[in-house]
Each structure stands twice: as C-alpha cells, then as structure tokens.
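Peer 1: Here is my input; please provide its structure:
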Amino acid sequence: MKRMNTQMDWRSLASLLLFPVQMVFYVVKAAVLLLLPARLRELSRDTVLITGGGRGIGRHLALEFAKQGARKIIIWGRTEKCLKETCEEIRSLGVECHHFVCDIGNKEEVYQQAKAVREKTTKAFLPRMLELQHGHIVCMNSVLALSAIPGAIDYCTSKSSSFAFMESLTLGLLDCPGVNATTVLPFHTSTEMFHGMKTRFPKLFPPLKPDMVARRTVEAVQTNQALLLLPWTMHLLVIMKSILPHTALEEIYRFTGSYACMDSFKGRT
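Peer 2: I've put the predicted structure just below:
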C-alpha cells in the first residue's frame, strides 16, 4: 500500500510539472495555426437552417452560406415579408431556399415546423446529425455573455446561460465524429436591435458590420472553430478579467458609457 501511495505521489508530481509545458505547447500551437492559412470545409452537401433569418445578422448569415455554396438554405422567422425577401435574394444566387414562419419562443410551433423541415430535407436537427455523423450547430451569442454591462441584466443573463449551454454541448460533441458546434460572441453590431447604443471610444471600437460577422461565422463553421470572439481585441478583455478582475470590471463600467436606447434590450434573448 505504501509503495502504491508513493507511485501515486510521483505521478501527481509529474503531472504538475508537465502542466506548464503542456500549456506552453498549446499556446505555441495556437499561434502557429493563426499564421497558417485555414483549410475551409466544403459546404456543397450541407443544408443550413437559420432562425431569425429574415433580418439582421440572420439574414446576412443566410446570404453568406448561400454565397459559399451551401446546398440548401432554410430560414425561420416571425415576419413573413422579411423571410420572403431574403428567400428571393438567396434563390437569385442559384441556391435552393425555403422559409417558414416560426416563433422559436413557442415550443409547439418549433416542433411543428421541425417536423415540416425534416420531411422536406431530412437533415435538420441534432439527432439526425448524430445519426448521419454530419452537421454543425451555430449559436449567435454576444460578448456580453462573458462580460456583463450595467443596465442590461436580463439580456446579459440570457446570453451567459446560452453560452454555458453551448460550451457544454460542444464538449459533449467531442466524442461525436462529424458533428461540431460554434459559438459566436460579437461586440456591438450595427443592427436594428442595437440602434442608439453608444460606447466610450466609438472610433476605436466602431460597431461591427453584420456582413462581416456573417462572413467570419461561416469561416468558423468551415474550419470547425468552437469559439469566435469579434473583434479579436475581445480576447484581451477575457485575459484582463482573469488576471485583474476588479480592475477589469471598473474599466468595463467606464468603457460602456451611456446607452440611449437601453429599453431595446428588454425582453430580447
């Protein structure tokens, strides 16, 4: 027993000494991969389902997937007029597109439309993805999931919850070949939802353009990137919160500045 305990102590010590080496290796590996050109996965076999595809980032995502050669696009949303317009634009690119009016906050409606989608494409959701060993789930979140701001408690809480869900799902999919997940965490984006939002340094951190967010998201799907922060400077915020949490919170408070239309956050998820 004593000999066994000694062996366990040596193993623990070896693991402890090896950990910094492993961390350095992963950092160097990540740096090298950033310098190398990414190999993009073909989308010609893929059917893409986008919720909220009639407007905002969802619309730009649908168009970007079409431009990158996705086989079929399916868009969900609450406003049929917007869905039709987006669908027509996608079809003009020579890509098959279908739209369904669906409020994803309504559970029964989601199941109803999911059944319709499965019957029309047969590859809509996770169980089928696992069965086929082919699929990708994308969550369009917000950097506020990692760093809350004053005056938007409900919004930040919902985004943090969504981030935790996706992180857990992504880990679970590591044992599922062919099925991956991507969580996108953009900064302030120039869409209708964030109209009137002001930051402390608008010239240094201008609003992100929806088409850029869409383009980078599709690239993340094609390279199986699990986490995408936009812009890249948001990584510095995460590092700062880890090393100097109190200072980071004070800077976030100063940085956020004033919000002309904070009411726009209420009820949004």
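Peer 1: C-alpha only now, for contacts and for neighbours.
Peer 2: Noted.
Peer 1: isn't there a helix covering Y111?
Peer 2: Yes. Counting by DSSP: H, G, I helix; E, B strand; the rest coil, Y111 is part of a helix.
Peer 1: Can you give the distance of the lengthiest strand in the chain from its chain's centre?
Peer 2: Longest strand of the chain, by residue count under DSSP state E: strand 179-186. In this view, strand 179-186 has its centroid 4 Å away from the chain centroid, taken as Cα atoms, centre = their mean, to the nearest Å.
Peer 1: Output the contacting helices and strands for the next helix or strand after that strand.
Peer 2: On the C-terminal side of strand 179-186, the closest following helix or strand by DSSP states H and E is helix 210-222. For helix 210-222, the elements it packs on are helix 56-67, strand 179-186, strand 227-230, judged by 3 or more Cα pairs under 8 Å, 6 or more residues apart in numbering; DSSP states H and E.
Peer 1: rerun at 6 Å
Peer 2: Counting contacts by 3 or more Cα pairs under 6 Å, 6 or more residues apart in numbering; DSSP states H and E, helix 210-222 packs against helix 56-67.
Peer 1: Could you also give me the structure for this next sequence, so I can compare it with the first?
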Amino acid sequence: METNLSLGDTLSTVSFQNKIVLVTGASSGIGKSSCIEFAKRGANVILVARRKEKLEELASQLKKYNTKILVYQCDISQKEQVEKMRTRTLDEFGRVDILVNNAGFAIWGSVSKLTIEEIESQMATNYLGMVYCTKNFLPKMLELKSGHIVNVASVAASFGLPGIASYCASKFAMLGFSEGLWHELKGTGVRITVVSPIMVKTEFFDNPSFKSMPKSSTALSANTVAKAVVAAANSSRFEIIVPGIVRGAVWAKHTFPYLINPLVGSAFKRQMRE
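Peer 2: Next comes the predicted model:
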C-alpha cells in the first residue's frame, strides 16, 4: 500500500477525456478544486453538494472547458437523496467512471462539550455519506468491470487528536472501510484509493467552533490536494498521503505508538490550553 506520490510526473500526461466524474462536496475547497482539475483534463463532471447556488457558480466557471456539467443538490447524509441522485446521474450519463467521496466537515471541541447530535452529524456525512454513495455507484462499476473510487480522508484517519475526536473517528472509519473494500475489489477492474492530506486551507474551518482551535502554518492549499485527487483517480495505490513526507510520521505512529501517541497528545492538549 504505497503512499508516496510524484504529482508533477503523474499529472503531466493524465487525461480524463469523456470520463464521467462525480464529486461530492463540490461547492468549495478540495471538491471545487478537484472539479476544475478534472474538467481541465476533459472529464464530464457531476457537481454534488447541499448549496445549489455555489454549484451553479462553479458550473459557470467550468463552461470554458467545453465538457458536460451536471449540477445536483444533495445532502449525502440522507440515503434517500443519494438514491435519487444515483438514478438521475445514471439516467443522464449511463455510468460513473470516477466517484470522489469528498464531502465532509468537523466541529472543534472536546467530547465532553460536544452534543451527541454534533458527533452523529459528522459521522453521518463523513462516513455514512461515503458509504451511501459507494453502495449506490459500485454495482454499475462492477457490472462494467471498470471504475475508480477516490475517498478523501485525512491524516486524522491515522492519528486520534484531542479536539477533533469525532472527526478522527469518521475518518478512521472511512480508512478502514476503504481498506476492506480495496481487498474485495481485487481482480474486478474497479479500484479504490484514499487521499489523506494534512490540514488544508478551505471553508472547512469556517465553522464557529474553530475560532478556538490552534492555528497551523503548514496548511495546504485546496489545489494541492485536488491534484492528488486527480492523480489518485489514475493510480493503483491504496493510500496517497499529502504531502508525501508525512507518511514517515504515520509509519512511526503505527510502529512506535507508545512513543508517538504521548508526544502528539501532549502537544495538542498544550495548544488547547493556550
């Protein structure tokens, strides 16, 4: 399960001409940037998110690439809405070649202070929304013996961090589900790749709860992660960590948890206190 990635070499020759790409959480951040990157490379893109006006703004931006764009307003945490989205998409295009499960959000705060509803809502969108989309589009991919699922997780899928425990749980779940499915899909012609970035500068942090979160100077741009998403859609790797150097930290955490966990926990708790 190689995690290293040379984006420059990987993307220089990649084309998605006439491919059908569906991106959830397409209204902003990584999702929006991913839609632009796919459209640049000739893909027909299905824009999925809750904010229809934002999707329509993006659709207008994508017109210059002369590809087919479909705007679909959908809350992926609602499985009935996902089923309707699948029906409309397959009626329109007949298939989805690349499914990018990107929609997600976090609420900053200790477990003792978050409500059960706030914890449940993160799991409903970040994990179950991914499951609903995968379950709805995977059968057609298997029938055609072709397709690629790209799940946008986080380095928080490998580190349980204070302040975002419920978000980490949703990404741990996504990573575990994806790994199990990766094994199941061997030999089917369908692939799955997880993209796990560190902190990214997006509207993700617009939630009022993040006003008290420690700020990081190492956050990535949405476009950097979007390029990793595009590369993932053409990769046989299971997980791509962005930036690649962070895979060393993930390896160390899994190899020496008794050393790394106390260091990470104390660092974040100290920042929370400050």
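Peer 1: Could you quantify their similarity as a TM-score?
Peer 2: Once superposed, chain against chain, the TM-score is 0.76 (TM-score structural alignment, normalised by the length of structure 1); 226 aligned residues with a Cα RMSD of 2.6 Å.
Peer 1: Would you mind pulling the contact partners of the longest strand of structure 1?
Peer 2: With contacts defined as Cα atoms under 6 Å, 6 or more residues apart in numbering, strand 179-186 of structure 1 is touched by 133-143, 170, 226-230.
Peer 1: what do you get for stretch 87-103 of structure 1?
Peer 2: In contact with stretch 87-103 of structure 1 (Cα under 6 Å, 6+ apart) are residues 72-78.
Peer 1: Inside strands: which ones of these?
Peer 2: 72-77.
Peer 1: Give the buried subset of those residues as a PyMOL selection command.
Peer 2: To isolate the buried members of these in PyMOL, using 16 or more other Cα atoms under 10 Å:
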select buried, resi 72+73+74+75+76+77
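Peer 1: Give the burial count for S221 of structure 2, as a bare number.
Peer 2: 15 (other Cα atoms under 10 Å).
Peer 1: Now do the same contact list for it.
Peer 2: Contacts of S221 of structure 2 by Cα under 6 Å, 6+ apart are 200-201.
Peer 1: which position in structure 1 aligns with it?
Peer 2: Using TM-score structural alignment as the criterion, S221 of structure 2 maps onto K209 of structure 1.
Peer 1: Which strand or helix spans the counterpart of V21 of structure 2 in structure 1?
Peer 2: Correspondence of V21 of structure 2 to structure 1, assessed by TM-score structural alignment: V48. Here V48 of structure 1 sits within strand 47-51, counting by DSSP H and E.
Peer 1: mean distance, that strand to its aligned residues in structure 2?
Peer 2: Superposing on structure 2 places strand 47-51 of structure 1 at an average distance of 0.5 Å from its equivalents, by mean Cα distance after the TM-score superposition for structure 1.
Peer 1: Need the contact partners of that strand.
Peer 2: 71-76.
Peer 1: and the angle from it to strand 72-77?
Peer 2: Inter-element angle recorded for strand 47-51 of structure 1 and strand 72-77: 10 degrees (by axes from the mean of the first three to the mean of the last three Cα atoms, to 10 degrees).
Peer 1: centre of the chain versus the lengthiest helix in structure 1, how much separation?
Peer 2: Identified as the longest helix of structure 1 according to DSSP state H is helix 2-35. Put simply, helix 2-35 of structure 1 sits 30 Å off its chain's centre (Cα atoms, centre = their mean).
Peer 1: picking up where we left off before, now that we have the contacts of strand 179-186 of structure 1, which of them are buried?
Peer 2: Buried among those (16+ other Cα under 10 Å): 134-143, 170, 226-230.
Peer 1: tally of neighbours for the residue opposite M240 of structure 1 in structure 2 once aligned?
Peer 2: Matched by TM-score structural alignment, M240 of structure 1 corresponds to A252 in structure 2. By other Cα under 10 Å, 14 other residues sit near A252 of structure 2.
Peer 1: what about the strand or helix carrying A252 of structure 2, how far off from structure 1?
Peer 2: Under the criterion of DSSP H and E, A252 of structure 2 resides in helix 247-255. Once fitted to structure 1, helix 247-255 of structure 2 is off its aligned match by 1.7 Å on average (mean Cα distance after the TM-score superposition for structure 1).
Peer 1: That helix to strand 190-197, inter-axis angle?
Peer 2: Using the same axes, to 10 degrees: helix 247-255 of structure 2 against strand 190-197 is 100 degrees.
Peer 1: quick one: helix 247-255 of structure 2 to chain centroid distance?
Peer 2: With Cα atoms, centre = their mean, you get 21 Å for helix 247-255 of structure 2.
Peer 1: No more questions from me, cheers.
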